[in-house]
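Enquirer: let me see the structure of the following:
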Amino acid sequence: MVVIRLARGGAKKRPFFNIVAADSRDRRDGRFIERVGYYNPVASGGAQNLVINAERLAYWQQNGAQLSPTVARLAKQAAKAAA
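Expert: Predicted structure coming up:
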């Protein structure tokens, strides 16, 4: 099954997350199919902290991908900010 979830990157105490479509059997930070966006919780200055490609997210959902609870919350937040 394909799941859309966060893959952690960044340094110690400076997290950075890629929002990826991945096979549910793969490791959290391992192989993925496609990068759909990113989330930077410690963005400073004029840097964006959340970017999601809504078209690709909708494509994966139409093809049966499940959103993790955190990605579902972030997608809702991004849609609210875009409107």
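Enquirer: from now on I want contacts and neighbour counts done on CA atoms only, so please keep to that.
Expert: Noted.
Enquirer: any chance you could list what contacts the helix or strand harbouring residue 19?
Expert: Assigned by DSSP states H and E, residue 19 falls within strand 14-23. Here strand 14-23 makes contact (CA atoms under 8 Å, 6 or more residues apart in numbering) with 1-10, 31-42, 52, 60, 65, 71.
Enquirer: one more to line up against the first:
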Amino acid sequence: MSMKIRLARGGSNKRPHYAIVATDSRMPRDGRFLEKLGTYNPLLAKDSEDRVKMDVERVQYWLGQGAQPTDRVARFLESAGLKAKVVRNNPKAAVPGKRMTELAKKKAARAAAPADAE
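Expert: Now for the predicted structure:
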């Protein structure tokens, strides 16, 4: 059985509140879980200590059992010092898409056209 430590969403529309849970990876996001390990409230300020609350001992237990944290939970674990920081690199993040490259080419052509006319 592959285990995950992930977020389960709660709260109403536009007022999210998440539970950090240990669950079987085949279960739905907000479905059955084995244990609630903490909470995450994204509406609080980033420096608030109530934003992320975790039971560190239980998280370490589930990591010892082979549970894999999701990307967001892994960031929480890194900030808590439970996991080594991973260098993330997305080189395509700054590359503009097709439409923006076409617009940039058109703009450059328009800017070069009056210079050629003179």
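Enquirer: circling back to that earlier point, okay, buried residues for the strand holding residue 19 of the first structure please.
Expert: Neighbour counts over strand 14-23 of the first structure (16 or more other CA atoms under 10 Å) mark 16, 17, 18, 19, 20, 21, 22, 23 as buried.
Enquirer: farthest pair within those?
Expert: Maximum pairwise distance among the buried residues of strand 14-23 of the first structure (CA to CA): 20.6 Å, between 16 and 23.
Enquirer: neighbours around the residue mapped onto residue 64 of the second structure from the first structure, how many?
Expert: Aligned by TM-score structural alignment, residue 64 of the second structure pairs with residue 62 of the first structure. Using other CA atoms under 10 Å, residue 62 of the first structure is surrounded by 10 other residues.
Enquirer: for residue 62 of the first structure, give me its contacts.
Expert: So residue 62 of the first structure contacts nothing (CA under 8 Å, 6+ apart).
Enquirer: likewise the one 3 residues further on?
Expert: Under the criterion of CA under 8 Å, 6+ apart, the neighbours of residue 65 of the first structure are 1, 2, 3, 4, 21.
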